[in-house]
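Asker: below: sequence and its predicted model.
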Amino acid sequence: MTKLNWGVVSTGRIAALFCQDLAFSVNSHLYAVAARKQADADDFAKQYDAERAYQGYQTLFDDPDVDIVYIATPHNFHFQQTYDALMAGKHVLCEKPMTVTVDECQILTTLAKSKGLLLMEALWTYFLPAMKQAKTWLDGGRIGQLKHVKVDFGYPIPFTADGREYNPQLAGGCLLDMGIYPLAIADYFLKSDINHLYVQANVCETGVEDDVIIIGKSDDVMVSLATSFQCRLSNNAYLIGDKGYIVIPDAFRASECHLYHLDDLVDSFIDDRQSMGYHFEADEVCRLIEQGDIESKLVTHKHSLLFQSQLAKVKALI
């Protein structure tokens, strides 16, 4: 398989983690990076051994040697940058949440299909071996009938009124920033949408939420989710059945999972990866492009639209 050339939009923390992990993807080559300032692009390219460094994103989109664009800017920029990359004929892997509204997501998925280009939301958690193992246990009946799904994700983010996380003009708030993880992880194991929502939230002085609890029901499965900028939550996922339960520590970056029958540990899985795990999604994208597929079967456009719909429903209840 020929290595694909990645063009990376942003030189922030997530972009750095992704580029660090591209070294573990045998089908990927970090070709170019773009930033608002040339100096930032130059420094990032030197650190991660990219061939090209561009000031401004359109120059990267127009580079004929870029096969796929990875977008890791703040959420509110995702729509326009993804749109511009698709219009330039590039495949796109866009960080979650892919957009900030259902309508924006629909426009992008429709555009990608019309141009025959791959567009995937970067739900790297879905591709981690421990997540796949937990699903294998669940689907194999190891915990019986699923009764409860509990997921939370939160880290303390010091409050600054003009900081990205707390700025409503930059789509701030913990729901979009971190809440996408509990919603997406729950959906990975559930068979239908979450309904009958009950939401409690704390809204800070800039008008965005910094702590959210979501309770709902998916068919006959009880769902409990939480996200926070105020404190570190357990960040675990629990799948609880009538015969046992599965715990996935630090589920957003899962490297292990454990199966219990009542109080007894009966099975465990621990992967031996040396990376954070972002290369698993990069490998999937490269495989799909090589096959001529324009949509992942694991993170479908339907999934992305569902997440936008769920986020909107929760937001309306805050």
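Answerer: That came in fine, so what should we check first?
Asker: when you work out contacts or count neighbours from here on, use the C-alpha atoms and nothing else.
Answerer: Will do.
Asker: mind listing the strands for the stretch 51-200 of the chain?
Answerer: In the stretch 51-200 of the chain, the strands defined using DSSP state E, counting those that start in this stretch lie at 52-55, 68-71, 91-94, 119-121, 146-154, 195-203.
Asker: where's C257, which helix or strand?
Answerer: Using DSSP states H and E, C257 falls within strand 256-261.
Asker: now do that strand: everything it contacts.
Answerer: 130-131, 133-134, 143, 243-249, 265-271 (CA atoms under 8 Å, 6 or more residues apart in numbering).
Asker: can you rerun that using 6 Å?
Answerer: 130, 244-248, 265-270 (CA atoms under 6 Å, 6 or more residues apart in numbering).
Asker: could you dump those into CSV with secondary structure and neighbour count added?
Answerer: As requested, the contacts of strand 256-261 are exported to CSV (DSSP: H, G, I helix; E, B strand; the rest coil; neighbours: other CA atoms under 10 Å):
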residue, secondary structure, neighbour count
A130, helix, 24
G244, coil, 21
Y245, strand, 25
I246, strand, 25
V247, strand, 20
I248, strand, 23
L265, strand, 13
V266, strand, 11
D267, strand, 13
S268, strand, 15
F269, strand, 16
I270, strand, 13
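Asker: hold the first one in mind and look at this next one:
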Amino acid sequence: MKIIVIGAGMYVTGRNNSGVGTVLSSLSQLSKEVKIEKVTVIANSPSSSVEVESATKRINKTLNSSLFVDYYDLVNNRFEELFSNDNYDCAIIATPDNLHYQHCFLSLENKNHVLCVKPLVVNTNENRELIKLQIENNLLGMVEYHKRYDEANLYTKNIINDGSLGDLLYYQVDYSQRIGIPLKTFSGWVDNADIFQYLGVHYVDLFYFITGYIPVRLIAYGTNGILKQNGINTYDSIHVSIIWKRDDEGECITVFNTNWIDPECTSALSDQKYKLVGTRGRIENDHKNRGIELVSDESKIQHPNPYFSDYLFDPNGKKQFSGYGYQSIRQFIMDARDVISGNYEISYFEDKRPTFKQAMISTAIIESVHKSLSNKSNWESINAQI
């Protein structure tokens, strides 16, 4: 199997000590299970070649793997030339939000199964076009909504499905990240994004995954402050209320409070929690404080989340890469392998994975949030029809 990875930022390489490099670490771990002939990382930053080489060496050494990774420079080469010189099976897209459509389209056009980080796109017309192209080419199109693989969320899904909470009334999400993300890490493109489409959409998809409810209308409000004072043209926080239609034709409301202006000294990159309340009970899930607290002279106070993705010892005392972030990427590669080998049709996965079709829910909500924000926070209807 040959795999393209478009983008060489923190999620791919863990550059600038920003993490483990979830994408390359996942592919290195998976290469012990699936034959991966090579991985080509594509990026347009002059420093990315060195970052990719360094990350590959670090990861292969840690996991005792031998994944072959090369680099394709978009500064001096055209995107299309890569496909004309070689045939690839899959593309993993981890680029800024505003480039997702372009990179998904080119990858599908060149017959690659596609996994794209969230959000897929931010308007429904582009989402529909990608679905059409994906189906025409008989390819998988999936979004990397890894919270679907988190055991804590799967437990919540069990509780909802067995009716323990009765009729759902409301779902409240509080989700924030450190201010260094917009000020430094994403400074080159953050003006083309906002905190709701970048982070909040994770919990939009999670609610849809847990309940299967259909969104009807919403209202959004954005606050301005420290980011605009630092020359960044995006909201400090966005607050969204969404009305959903339940299976019994009743309605419930979801409330999202999102920001990316947390202090750099906060004990985790992300502070995230949610609460689901029904007529017979409630469930709360704290995804920042999962029971581990690390205190040291070097790190101060931290709340690590090894359940997402990390290098942990296996029963034989060797490091392996594991977690629900890894499972999300692994599942895509295994599904693509099954389609390529003829074991399954792409339609088999439609109600089982975060496909481009399922992403229409989150895309339609993002689109309506943007309309509400630009229309004095009026209520807006949501059209998620394919």
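Answerer: Thanks, I have it. Every value quoted in this text rests on a predicted model; they were computed, and no experiment measured them.
Asker: and the TM-score between these chains?
Answerer: Once superposed, chain against chain, the TM-score is 0.81 (TM-score structural alignment, normalised by the length of the first structure); 297 aligned residues with a CA RMSD of 3.0 Å.
Asker: number of residues surrounding the equivalent of Q172 of the second structure over in the first structure?
Answerer: Alignment note (TM-score structural alignment): Q172 of the second structure maps to K150 of the first structure. Here the number of neighbours of K150 of the first structure (other CA atoms under 10 Å) works out to 20.
Asker: you'd agree K150 of the first structure is up against Y238?
Answerer: Yes. With contact defined as CA atoms under 6 Å, K150 of the first structure reaches Y238; the gap is 5.1 Å.
Asker: okay, and the common contacts of those two?
Answerer: Shared contacts of K150 of the first structure and Y238 (CA under 6 Å, 6+ apart): none.
Asker: tell me how many other residues crowd the closest residue to L265 of the first structure other than its chain neighbours.
Answerer: In space, and not counting its chain neighbours, L265 of the first structure is closest to L259: 5.9 Å by CA to CA, 6 or more residues apart in numbering. Counted with other CA under 10 Å, the neighbours of L259 of the first structure add up to 22.
Asker: do D70 of the second structure as well
Answerer: 15.
Asker: I figured it was touching A43, is that so?
Answerer: No. If you go by CA under 6 Å, D70 of the second structure and A43 don't touch, sitting 11.4 Å apart.
Asker: for the residue in the first structure that G141 of the second structure lines up against, which non-adjacent residue is spatially closest?
Answerer: When the first structure is aligned by TM-score structural alignment, G141 of the second structure is paired with L119. Nearest residue to L119 of the first structure, sequence neighbours excluded (CA to CA, 6+ apart): V92, at 4.9 Å.
Asker: ok, now D191 of the second structure?
Answerer: Computed as CA to CA, 6+ apart, the closest residue to D191 of the second structure that is not its neighbour in sequence is N233, at 5.2 Å.
Asker: just K273 of the second structure next, same as before
Answerer: Counting by CA to CA, 6+ apart, D286 is the residue found nearest to K273 of the second structure once chain neighbours are left out, at 4.4 Å.
Asker: quick one: the one you found from Q172 of the second structure, how far?
Answerer: 12 Å (CA to CA, to the nearest Å).
Asker: got it, and P46 of the second structure?
Answerer: Plainly put, P46 of the second structure is 42 Å away from Q172 of the second structure if you go by CA to CA.
Asker: over to L130 of the second structure?
Answerer: Distance from L130 of the second structure to Q172 of the second structure, counting by CA to CA: 31 Å.
Asker: T40 of the second structure maps to what in the first structure?
Answerer: In the first structure, the residue matched to T40 of the second structure (TM-score structural alignment) is A32.
Asker: circling back: burial count for the match of G141 of the second structure?
Answerer: L119 of the first structure sits with 29 neighbouring residues when counted by other CA under 10 Å.
Asker: and the helices in the stretch 201-318 of the first structure, which stretches?
Answerer: Taking DSSP state H, counting those that start in this stretch as the criterion, the stretch 201-318 of the first structure contains helices spanning 279-291, 301-317.
Asker: would JSON lines of those helices with distance to L138 of the first structure and mean neighbour count be doable?
Answerer: Supplementary listing: the helices of the stretch 201-318 of the first structure in JSON lines, determined by distance: least, CA to CA, whole Å; neighbours: other CA atoms under 10 Å:
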{"stretch": "helix 279-291", "distance to L138 of the first structure": "22", "mean neighbour count": "19"}
{"stretch": "helix 301-317", "distance to L138 of the first structure": "20", "mean neighbour count": "18"}
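Asker: got the end-to-end distance for stretch 192-209 of the first structure?
Answerer: By CA to CA, the extent of stretch 192-209 of the first structure from end to end equals 26 Å.
Asker: next one: stretch 264-284 of the first structure
Answerer: Start-to-end, stretch 264-284 of the first structure (CA to CA) is 36 Å.
Asker: name the residues that touch it?
Answerer: With contact meaning CA under 6 Å, 6+ apart, stretch 264-284 of the first structure is reached by 18, 21-22, 25, 124, 127, 255-260.
Asker: widest-spaced pair of those residues?
Answerer: Pairwise distances across those (CA to CA) peak at 34.7 Å, for the pair L22 and Y260.
Asker: more neighbours: which of the two?
Answerer: L22 (24 against 18).
Asker: aligned partner of the more buried one in the second structure?
Answerer: Using TM-score structural alignment as the criterion, L22 of the first structure maps onto L27 of the second structure.
Asker: next one: its match from K2 of the second structure, what distance?
Answerer: Taken as CA to CA, the span from L27 of the second structure to K2 of the second structure is 11 Å.
Asker: again with L294 of the second structure
Answerer: For L294 of the second structure relative to K2 of the second structure (CA to CA), the value is 39 Å.
Asker: perfect, that will be all.
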